[in-house]
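> Here's a sequence, model it:
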Amino acid sequence: MPILSKNIGVAAAFLATLCWGVAIVMSKGALNDFPPITLLFVQLLSSVIFLWCVVLLRRRARPGLSEFTKSCWLGLLEPFLTYLLVLTGMTYSGASEASLLQSLESIMIILIAALMFREFPTRKFIFYSVLVLLGLSTVLGAEGHLIAKEWRGTILITLGMLAAAFYVVLSSRIARKYDVFYIVASQQTLALFVIALILPFEWTGYSGDVSVPLPSITWGAWSLALLSGVIQYALAFVFYMVALRHISAGLAGVYLNFVPLVGIAGAFIFLDEKLSLLQLGGASLVLIALVLISVSAQTNATPHKKVNGFV
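Sure, this is the predicted structure:
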């Protein structure tokens, strides 16, 4: 695999991570005004409109019906199931706990890729990944928040990360074939349709009375929800699909470990949450470990290997 192609993949993975990290802070803020399913519907609606506008402007060739079906159904894994579980879980857990649990996705991706496609990680890759998790544990657990206060949030977010890991591994097999904007738009349209079917149940609750005060939500909250949808679902997913065209699913998954760091930085900037020296040390460990993973992947790559830390 050419060095330029790898660099493109790594850059796209970082951009996806940046979008998802920023969106964590935005979504957590939006949950103060929206219940989780309603927020997911609003976010997906803005993302789908944005993506289909781009698809129409690009005028690329469309896949056939069978190919469309193969790629479209993955939208049920992510964003539908993943973010339905994550946003619901975030109503029970704090932002730090949610960020830490999202870092589990990269480990799940490695395990699933190894089981399904025999993309086995090297010992160096495993060692550096352990350093990443150690650094994240230091960053997010320094103030005693390593264990979730609410087990329901922990279980829901962990299951959401499992669905996301399956999505990444399976998407890596189709990301190289079709236009990424069309793939993501199709998947999210299906997810939006399913969310629309279950949305009335959240609005009415079990009593049959409307329990979501939509008219009282401010324009600022609506703007936050709509913008976070474009960032979290449209831009982030497109960047990640581009990354999967150039690097393996396992290596792309490793860069997801930056999501909690970006989330913490966003909380520091926008929510005035201060980082301790111990947390800064953990963040530095994560950065160093990820750089070592990238350098090791490029050094060990040969035409006879699957490269990117996998043999």
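> contacts, neighbours, all on C-alpha from now
Noted.
> where do the helices sit along the stretch 201-311 of the chain?
For the stretch 201-311 of the chain, applying DSSP state H, counting those that start in this stretch gives helices covering 219-229, 236-246, 249-254, 258-270, 277-300.
> just checking, which of these sits deepest inside the structure?
Greatest average neighbour count among the helices of the stretch 201-311 of the chain goes to helix 249-254 (a mean of 27), per mean count of other C-alpha atoms under 10 Å.
> wait, isn't residue 99 in contact with residue 257?
No. Using C-alpha atoms under 8 Å, residue 99 is not in contact with residue 257; the gap is 9.3 Å.
> out of the helices of the stretch 201-311 of the chain, nearest to residue 107?
Smallest distance to residue 107 across those (C-alpha to C-alpha): 7.7 Å, for helix 249-254.
> Which other helices and strands does that closest one contact?
For helix 249-254, the contact count by 3 or more C-alpha pairs under 8 Å, 6 or more residues apart in numbering; DSSP states H and E identifies helix 3-30, helix 104-117, helix 151-171, helix 236-246 as packing neighbours.
> sorry, back to before: of the helices of the stretch 201-311 of the chain, which is nearest residue 54?
helix 236-246 (11.3 Å).
> other SSEs contacting the closest one?
Judged by 3+ C-alpha pairs under 8 Å, 6+ apart, helix 236-246 is in contact with helix 3-30, helix 180-204, helix 249-254.
> by how many degrees do that helix and helix 151-171 diverge?
Interaxial angle, helix 236-246 versus helix 151-171 (axes from the mean of the first three to the mean of the last three C-alpha atoms, to 10 degrees): 40 degrees.
> Now do helix 236-246: everything it contacts.
With contact meaning C-alpha atoms under 8 Å, 6 or more residues apart in numbering, helix 236-246 is reached by 5-6, 8-13, 15-20, 171-172, 175-176, 180-181, 184, 252.
> Please pick the buried ones from these.
6, 8-13, 15-20, 171-172, 175, 180-181, 184, 252 (16 or more other C-alpha atoms under 10 Å).
> Just give the number of residues close to residue 274.
Counted by other C-alpha atoms under 10 Å, the residues lying close to residue 274 total 12.
> shouldn't it be in contact with residue 268?
Yes. The pair residue 274 and residue 268 passes the contact test of C-alpha under 8 Å, sitting 5.6 Å apart.
> Pull the number of nearby residues for residue 275.
By the criterion of other C-alpha under 10 Å, residue 275 has 17 neighbours.
> State the distance from it to residue 289.
20 Å (C-alpha to C-alpha, to the nearest Å).
> and this one, so I can compare the two:
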Amino acid sequence: MSTGTDRRALAAAGVTVLLWSSAFVAIRGAGEYFSPGALALGRLASGAIVLMAIVLIRRAGVPPKAAWPGIAVSGVFWFGVYMVALNWGEQQVDAGTAAMVVNVGPVLIALLSGWLLKEGFPPKLMAGMAVSFAGAVVVGISMSSGGKATILGVGLCLVAAATWAVGVVAQKPALRHASALQVTAYGCLIGAVACLPFAGQLVGEVAKAPLSATLNMVYLGVFPTAVAFTTWAYALARTTAGKMGATTYVVPAVVVVMSWIALREVPGWLTLAGGVLCLAGVAVSRAKKRETITVDATV
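The predicted structure follows:
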């Protein structure tokens, strides 16, 4: 990879991180007026309209047959199920906590790659998964206050992490046959179609919601979806899934700052400790093996 390409991929990943971080905060705001499925459909429909317009303007065309399996799987799981689960989860937990739990995703990406791509299951991967799972349990206990609602929220965030991992593993091969724009646009469109059962809810809730909430939903579709998913796919096509997953480690910290500024909500110390464990598990699983350097003392 050339230095210029590497820098462009890094810049694209940076745009993705910032916009995805803002999405956790925007979801909390819009979630007061929209149900999880309706918000997912409104977001995906907004993103699909923008992306398909760009496809038509740029005459990007339809992806080749070889790309469609990956596009379809990522569209249903990542664009569809992921967004519904995340929206629902964020109705139970704060934005920072959701971001920390969802960021278990890179560990799951490594696990799926080891299974589907026959890359094996290194000891560090298994240790990292154990640490991250312990962190998720700590977060769940700290947020539950003896009830089931927020434990459900943490579980839904874990579902979001799992479907994100499925989407990335499916999307990587598709990018060998189609452009980042094509993979993102048609994946978003498939996700919107998968969420059509929520159309009735969306229509009714848009009529009652304030304009600010609807604009929040449109923002989610245009920027964290249309723009950020495209910059993600652009960078993913130029590096490995593991390295791209590593770029998201900074998301929880950014989300905590954004949610403190915009929503005045900061996770408690025990919740933060659990989130740190989640991230520590990811770091352990992705740590590189140190090379041992031997020196020959003979002359």
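> Just the TM-score for the two chains, thanks.
The TM-score (TM-score structural alignment, normalised by the length of structure 2) is 0.77; 288 aligned residues with a C-alpha RMSD of 4.0 Å.
> ok so, going back, let me have the helices and strands packed on helix 236-246 of structure 1 in TSV, extended by distance to residue 38 of structure 1.
Formatted as TSV, these follow (distance: least, C-alpha to C-alpha, whole Å):
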stretch	distance to residue 38 of structure 1
helix 3-30	11
helix 180-204	7
helix 249-254	28
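> now for those, which one comes closest to residue 50 of structure 1?
helix 180-204 (8.7 Å).
> Packing partners of the closest one?
helix 36-58, helix 65-72, helix 236-246.
> Among these, show me which one is buried the most.
Most buried of those by mean neighbour count (mean count of other C-alpha under 10 Å) is helix 236-246; its value is a mean of 25.
> Where in structure 2 does it fall?
On structure 2, the counterpart of helix 236-246 of structure 1 by TM-score structural alignment is residues 228-238.
> show me the contacts for the residue nearest to residue 102 of structure 2 when sequence neighbours are not counted.
For residue 102 of structure 2, ignoring the flanking residues on the chain, the nearest one in space by C-alpha to C-alpha, 6 or more residues apart in numbering is residue 161 at 4.6 Å. Residues near residue 161 of structure 2 by C-alpha under 8 Å, 6+ apart: 82, 101-105, 108.
> Dump the helices and strands packed on helix 180-204 of structure 1 to JSON lines, plus distance to residue 143 of structure 1.
Formatted as JSON lines, those follow (distance: least, C-alpha to C-alpha, whole Å):
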{"stretch": "helix 36-58", "distance to residue 143 of structure 1": "27"}
{"stretch": "helix 65-72", "distance to residue 143 of structure 1": "42"}
{"stretch": "helix 236-246", "distance to residue 143 of structure 1": "30"}
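> between those helices, which one is nearest to residue 136 of structure 1?
helix 236-246 (21.3 Å).
> Off-centre distance for that closest one?
Taking the mean of its C-alpha atoms, helix 236-246 of structure 1 sits 11 Å from the chain's own mean (C-alpha atoms, centre = their mean, to the nearest Å).
> And stretch 241-250 of structure 2, by the same measure?
Per C-alpha atoms, centre = their mean, the displacement of stretch 241-250 of structure 2 from the mean C-alpha position of its chain is 10 Å.
> which residues touch it?
Against stretch 241-250 of structure 2 from outside (C-alpha under 8 Å, 6+ apart): 13-14, 17, 103, 105-106, 109-110, 168-169, 172, 235-236, 279, 286.
> right, and residue 31 of structure 2 touches residue 40 too?
No. At 10.2 Å, residue 31 of structure 2 does not count as touching residue 40 under the criterion of C-alpha under 8 Å.
> Give me the common contacts of the two.
residue 87.
> so who does the closest residue to residue 62 of structure 2 other than its chain neighbours touch?
Spatial nearest neighbour of residue 62 of structure 2, excluding adjacent residues (C-alpha to C-alpha, 6+ apart): residue 182 at 7.2 Å. In this structure, residue 182 of structure 2 makes contact with 55, 60-63, judged by C-alpha under 8 Å, 6+ apart.
> which of those residues count as buried?
55, 63.
> out of the contacts of residue 182 of structure 2, who's nearest residue 135 of structure 2?
Looking across these and measuring by C-alpha to C-alpha, the closest to residue 135 of structure 2 is residue 63, at 40.2 Å.
> So that closest one: helix, strand or coil?
coil (DSSP: H, G, I helix; E, B strand; the rest coil).
> mind checking how far it is from residue 34 of structure 2?
Taking C-alpha to C-alpha as the measure, residue 63 of structure 2 falls 33 Å from residue 34 of structure 2.
> Let me see the residues that make contact with stretch 65-85 of structure 2.
With C-alpha under 8 Å, 6+ apart, stretch 65-85 of structure 2 has contacts from 36-37, 39-40, 44, 156-157, 159-161, 163-168, 170-178, 183-184, 186-192, 194-195.
> Pull the distance from it to the chain's centre.
Centre to centre, stretch against its chain (C-alpha atoms, centre = their mean), the figure for stretch 65-85 of structure 2 is 13 Å.
> Do me a favour and get the end-to-end distance for that stretch?
29 Å.
> Stretch 161-180 of structure 1 now?
Per C-alpha to C-alpha, the first residue of stretch 161-180 of structure 1 is 22 Å away from its last.
> Show me which residues of it are buried.
Across stretch 161-180 of structure 1, burial judged by 16+ other C-alpha under 10 Å covers 161-172, 174-175, 178-180.
> One more: stretch 91-107 of structure 1?
By neighbour count on 16+ other C-alpha under 10 Å, the buried set for stretch 91-107 of structure 1 is 91-107.
> Now do it: distance to the chain's middle.
With C-alpha atoms, centre = their mean, you get 11 Å for stretch 91-107 of structure 1.
> try stretch 283-293 of structure 1
Worked out by C-alpha atoms, centre = their mean, stretch 283-293 of structure 1 lies 19 Å from the chain centre.
> Just the residues contacting that stretch, thanks.
With C-alpha under 8 Å, 6+ apart, stretch 283-293 of structure 1 has contacts from 124-125, 128-129, 131-136, 138-139, 254-255, 257-258, 261, 309.
> Any of these buried? List them.
For the contacts of stretch 283-293 of structure 1, a burial check counting by 16+ other C-alpha under 10 Å picks out 125, 128-129, 131-133, 135-136, 138-139, 254-255, 257-258, 261, 309.
> So residue 247 of structure 1 is in contact with residue 6, correct?
Yes. The criterion here is C-alpha under 8 Å, and residue 247 of structure 1 meets it with residue 6 at 6.0 Å.
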